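Trainee: okay, structure incoming, though there's no sequence with it:
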């Protein structure tokens, strides 16, 4: 059985499960406010009709990113590979190695040729700049669907 809801004029359906979240919490790490705004604008609050709305948890420092991940309750991590003090690639490797049941991780890289470097960190997906809103939204939606199905 499924329940139907409505948000921002879009009708959506969520399976009746006691643990079905009302929102998906996505950590967005970048020390560049412009990058965070680009990601949020490209993905939006509603990724797809089959997924609940997104609650963005924005952090600008690696320490705050680790603290937030350690606190739990996140459905996806979006990490800026070009962040200043600690890039998202290194941060991805750290959380993949240290966090039990780490949420899926999407790393934003500077250019497609950097994908080989990002693969060292074992991200679940990478998206290169300049950010293509459709590609970014599809990557985020795919990772969230996969995580929810697990």
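Mentor: Okay, I see it. Everything numeric here is computed off the predicted structure, so don't read it as measured data.

Trainee: from here on, just use CA atoms for contacts and neighbour counts.
Mentor: Fine.

Trainee: quick check, residue 106 in contact with residue 128.
Mentor: No: when contacts are counted by CA atoms under 8 Å, residue 106 is not listed as touching residue 128 (10.6 Å).

Trainee: which one's more surrounded, those two?
Mentor: Comparing residue 106 with residue 128 by neighbour count (other CA atoms under 10 Å), the higher total belongs to residue 106, at 26 against 18.

Trainee: below is structure B, check it against A:
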């Protein structure tokens, strides 16, 4: 049985979480493992999931409220040992500098573009695979 990758998806909006799941699908690229999703709607749920371990990549909604994905990203990079790579959904192209400030490894615009999201997620999964090897 092939190993799976676990992707945490954080947004206070269930539609955004669903868009991410549907855009990336079960397998964002042929050369990465199948993906299982852990959905979180609150910052405490994100922190709990990361502390439990087993998360390979995080997808965080930069427009989430009350805790925006950029602030959450910066917090988990500071607080979680061996924090997984983060893909941020950003509302405006001008927010790319904030994604850099938050220490996210990648950012894609919101609304979700399935091709961009799948490519970015696959890139982070490949990167995580090489880091584990």
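Mentor: Noted; the coordinates are in hand. These numbers were taken from a predicted model, which means no experiment stands behind them.

Trainee: for structure 2, longest helix please?
Mentor: The longest helix of structure 2 (DSSP state H) is helix 114-132.

Trainee: now do the SS call for the aligned partner of residue 22 of structure 2 in structure 1.
Mentor: Here residue 22 of structure 2 is matched to residue 41 in structure 1, going by TM-score structural alignment. Of the three states, residue 41 of structure 1 takes helix according to DSSP: H, G, I helix; E, B strand; the rest coil.

Trainee: and residue 41 of structure 1, how many neighbours does it have?
Mentor: Neighbours of residue 41 of structure 1 (other CA under 10 Å): 12.

Trainee: picking that back up, run through the neighbouring helices and strands of the longest helix of structure 2.
Mentor: If you count contacts as 3 or more CA pairs under 8 Å, 6 or more residues apart in numbering; DSSP states H and E, helix 114-132 of structure 2 packs onto helix 14-24, strand 57-61, strand 86-90, strand 106-109.

Trainee: export the ones you listed to CSV and tack on distance to residue 1 of structure 2?
Mentor: Below are those laid out as CSV (distance: least, CA to CA, whole Å):
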stretch, distance to residue 1 of structure 2
helix 14-24, 21
strand 57-61, 21
strand 86-90, 27
strand 106-109, 30
